[in-house]
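Q: attaching a predicted model along with its sequence, questions to come.
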Amino acid sequence: QNRTLTGTKFPYLMVDVLYIKARVEQRVLSQSCHIAIGITEEGDRQIIGFMLQNEESHETWSNFFDYLKNRGLSGIKLVISDAHKGLVSAIQTSFTHASWQRCQVHFMRNILSTVPKKGSKPFREAVKAIFKFSDIHLARKAKSALIEEYADQVKYQKACRTLDEGFEDAFQYTVLGKSHNRLKSTNLLERLNEEVRRREKVIRIFPNTASANRLIGAVLMDVHESWISSPRKYIQFESN
């Protein structure tokens, strides 16, 4: 939580929040745990910080980002996250020269959740095919073709509108100098959250926030050590 980040540039930042329950002044309250993973220019992954707060909002995310920057976080080009409004606005104000990559997994779920399951298989398959492209120009063509085919059908109008409005944010990873499919979603962080959950669910309710901080910190330290000791790169960037 306090180690310096100075000296290492993290062009790619992946962030998410998970909730735990802890006793606060004798009441059981939900606490938000903000977590950040940084990916270096060489493609190495590190857990660079976490912070327990009372909620997920623009203010708590801004507070978390200030905490990271005060420890020396620099060089951010792309922030990968879900589309929580408070988080997105905090990214825009805290990292003014960075792009926001909307997690494609969350985005696709948002699109398909508006479509009835019955009789929609061709549409669903067409949506999924769009997100298999790593070339934004090809993805745009596929998106335009889908909207042209389905936008006049009432049951697909909301899905088409959602796809059209969020499309560019979901493909920002492709317009950087170095793009990689692992930068298009928060899957890495989702798996990390699952590891924390596996240990946290045994306790269910922490006696206080300090004990929650210690256990979550211990889990994250173990994972972080295994990552940085591995000779394998998380991302093998191709030469431009």
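A: That came in fine, so what should we check first? In this text the structure is predicted, and so the values were computed from the model without any measurement.
Q: use CA for all of it now, contacts and neighbours both
A: Noted.
Q: return the list of helices and strands in contact with the helix or strand containing residue 87.
A: Using DSSP states H and E, residue 87 sits within helix 85-94. Packed against helix 85-94, as judged by 3 or more CA pairs under 8 Å, 6 or more residues apart in numbering; DSSP states H and E, are the following elements: helix 58-70, strand 99-102.
Q: next one for the comparison:
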Amino acid sequence: DKKTFAAVLKEIWLAPSAETARKRANDLIDTYAKRFPKAVACLENGLEDSLSFYSFPDLDARKISSSNMIERLNKEIRRRTSVVGIFPNEILTSVWSRLI
């Protein structure tokens, strides 16, 4: 039953609009309130905050649901700094340390 609950929960944030997401959340709350009261209470408390991304126009959900772009940037910075080895002066060291 937990797998079903998790699948239904995930569908809330895959909804095409905020209204649909709210309807899915309300359906989940009605269905699972007695079975998973703590999870449902947590959902009720944070639902509106978690749906705020719907206010942005035409966002690709794949880009905002993952930190892959940030991780890729950090990997590239590490790759480039390892080639440099020791920085020639204190200013460059300071610049790179702030970027990382």
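A: Structure's in. What do you need? The shown structure was predicted, so the numbers you read here are calculated from the model rather than taken from an experiment.
Q: what's the burial count for residue 12 of structure 2?
A: Counted with other CA atoms under 10 Å, residues neighbouring residue 12 of structure 2 total 22.
Q: now check it against structure 1: what is it aligned to?
A: Alignment note: residue 12 of structure 2 maps to residue 130 in structure 1; criterion TM-score structural alignment.
Q: do residue 49 of structure 2 as well
A: Using TM-score structural alignment as the criterion, the counterpart of residue 49 of structure 2 in structure 1 is residue 169.
Q: that match: how many residues sit nearby?
A: If we define neighbours as other CA under 10 Å, then residue 169 of structure 1 has 17 of them.
Q: quick check: it touching residue 104?
A: No. Applying CA atoms under 8 Å as the test, residue 169 of structure 1 and residue 104 come out as separate, 9.2 Å apart.
Q: quick check: longest helix of structure 1.
A: Among the elements of type helix in structure 1, defined by DSSP state H, the one spanning the most residues is helix 209-229.
Q: what residues of that helix count as buried?
A: Of the residues in helix 209-229 of structure 1, those scored as buried under the neighbour-count criterion (16 or more other CA atoms under 10 Å) are 209, 212-213, 215-217, 219-221, 223-224, 227.
Q: just how off-centre is stretch 217-231 of structure 1 within its chain?
A: Taking CA atoms, centre = their mean, to the nearest Å, the mean C-alpha location of stretch 217-231 of structure 1 is offset from the chain mean by 19 Å.
Q: and stretch 142-161 of structure 1, by the same measure?
A: In terms of CA atoms, centre = their mean, the gap separating the centre of stretch 142-161 of structure 1 from the centre of its chain is 27 Å.
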